[in-house]
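1. below are the sequence and a predicted model for it; my questions follow.
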Amino acid sequence: MRTGTRAAVVCALLCAATLPGPSALAYARQVAQAPPAVSVTVAVTDGTDDAEAGRRLDYRVTVHNLGTEDVHGVRIEQRMPATTTAVTAADGVVEGRGTEERKVTWRADLPAHDIQVFTAEAVLGDRPAGAATAAPGTLRAAATACVYLGGSYAPVACSGDVDDLPESRAEEADGGGWAWWAMAAAVAALLAPGAVRAVRRRRAAGPGTTG
């Protein structure tokens, strides 16, 4: 009886020692809840480097899951250029109206090694008054695309596309320059005959003559 009792006590102690404590259980829960490591890339392009007011831009957002695990609940967001006046997107949700920032959101699952393409169309408007230019006579029309996991606000990948948007006031500046030269030519034409007559009178009077 004593031998059996001692064996039971030792077994109980060994079993208790092998059971996870509170800290071990908490760590296990954190590991189970942590999102899996992902390797995702994104690229956005409209196929051109130049744009202008009233032109439609066809954007392609390409998302590639480089990992060996499926990624579920992916959110893809594309922010349109500041001058955008209209947006359409297949299978996407468009946000923003009027002068507000335009954004398109898609949701998808990415199987391992999968590549998916999302498309959107944007129409650009006139440049905003007083906007700073990135180069003389031009304004940048920039769009960005980012990939998020679930409800996270920290992207796992981002990409951008930039186009040169001609400044609408460039023609007005050129027109003002031509107008100045035309006015100068007209003034010269009016003054030229009087100057010629003055030179002729001075030559006819001979050297040394004044008054």
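-> In hand now; what should we look at?

2. for the rest of this, base every contact and every neighbour count on C-alpha atoms.
-> OK.

3. give the contact list for Val104.
-> Residues in contact with Val104 (CA atoms under 8 Å, 6 or more residues apart in numbering) are Glu77, Gln78, Arg79, Ala89, Gly92, Val93, Val94, Glu95, Ala120.

4. what's the closest of those residues to Ala24?
-> For the contacts of Val104, the closest approach to Ala24 (CA to CA) belongs to Glu77, at 38.3 Å.

5. who touches Ala120 in this structure?
-> For Ala120, the contact set (CA under 8 Å, 6+ apart) comprises Asp58, Tyr59, Arg60, Val87, Thr88, Ala89, Ala90, Val104.

6. nearest to Trp181 among those?
-> Among the contacts of Ala120, Asp58 lies closest to Trp181 (CA to CA), at 42.3 Å.

7. dropping in the other structure now:
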Amino acid sequence: MVALAALDGTACLLMLSLGRHAVGMLAPLAVQMDALTQYPPAAGRKLLMDFGAGQGYEGQELRSSLSYLLAHYEQMGVHFDEVWAWEPRPVNQSTYWQGVPPDVKFRLHLYNTGLEGDTTSPAHPIQYIKQNVQAGDFLVIKLDVDTQSVEIPFMRAVQADADLRSRIGEILFEMHYIHQDMPWFIGYGDGISYNDALNLFHSLRHEGLRIHYWP
């Protein structure tokens, strides 16, 4: 069982009564409204980090998360100044870049490597965020690498560090857990319960972080 932030009894009962749809929904109304008044941001850089971006950009597989996110945020008026993409599976560099639009190529940094589980490592993106993302910047993170030993330490670091959270505008996270509704998570969500997932999302939203379940 993964130890995550606890909720009071009322919140737990509310989540259980709502069922699986509670993931990504629960947060004090004041927190939600305050977050919405700050979105999209008026100043600062717009930054996107996609962990688990796919082996192709567009057309080589069912629409990649990266191409989807860029188009989705563009529709909401957010044009990312810089984009980082990590993909641990082999990527054909020539084919990949052929599918990337010209206006994206000069903003995109592609890393064909996985993330390590040690978030304190100087090479971990969390350390880059803490050192380089400034107040006023708007950073979006999508985390879906199908590896608990990477994802859980990443989210624990976010949960434990208020300064780190203040540098993140929005997180989209596919948290793998064991539940009858998610049979395809077998092998990925071992040791994590449905309530663990609810608790994590609720606690981070309670702290004012915009976090959504991906996809």
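-> Arrived safely. From a predicted model like this one, the values you see are computed outputs, not experimental measurements.

8. just give the TM-score of the two.
-> Here the TM-score for the pair of chains, by TM-score structural alignment, normalised by the length of the first structure, is 0.23; 82 aligned residues with a CA RMSD of 5.7 Å.

9. one step back: which of the contacts of Ala120 of the first structure are buried?
-> Buried by 16 or more other CA atoms under 10 Å: Asp58, Tyr59, Arg60, Val87, Ala89, Val104, out of these.

10. same list (those residues) but as CSV, adding secondary structure.
-> Listed next are those as CSV, based on DSSP: H, G, I helix; E, B strand; the rest coil:
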residue, secondary structure
Asp58, strand
Tyr59, strand
Arg60, strand
Val87, strand
Ala89, strand
Val104, strand
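
11. give me the element Leu47 of the second structure is part of.
-> Element membership for Leu47 of the second structure, per DSSP states H and E: strand 46-51.

12. other SSEs contacting that strand?
-> strand 82-86, strand 138-143 (3 or more CA pairs under 8 Å, 6 or more residues apart in numbering; DSSP states H and E).

13. need the winner for burial among those strands.
-> Of all these, strand 138-143 has the most neighbours on average by mean count of other CA atoms under 10 Å, namely a mean of 23.

14. could you say what helices and strands that one packs with?
-> Applying 3+ CA pairs under 8 Å, 6+ apart, we find strand 138-143 of the second structure packed against strand 46-51, strand 170-173.

15. quick one, that strand and strand 82-86 angle?
-> Here the directions of strand 138-143 of the second structure and strand 82-86 differ by 10 degrees (axes from the mean of the first three to the mean of the last three CA atoms, to 10 degrees).

16. hey, where'd the strands end up in the first structure?
-> In the first structure, the strands defined using DSSP state E lie at 40-45, 56-65, 71-79, 84-89, 93-95, 103-110, 115-124, 138-149, 157-166.

17. okay, the ones you listed in CSV with distance to Val31 of the first structure next?
-> Converted to CSV, the strands of the first structure look like this (distance: least, CA to CA, whole Å):
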stretch, distance to Val31 of the first structure
strand 40-45, 21
strand 56-65, 22
strand 71-79, 17
strand 84-89, 38
strand 93-95, 34
strand 103-110, 22
strand 115-124, 28
strand 138-149, 17
strand 157-166, 23
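
18. distance of Val87 of the first structure relative to Leu124 of the first structure?
-> Look at Val87 of the first structure and Leu124 of the first structure: by CA to CA, to the nearest Å, they are 9 Å apart.

19. and for Ala86 of the first structure?
-> 7 Å.

20. of these two, who's got more company?
-> Shown here are Ala86 of the first structure and Leu124; by other CA atoms under 10 Å, Leu124 has more neighbours (22 against 18).
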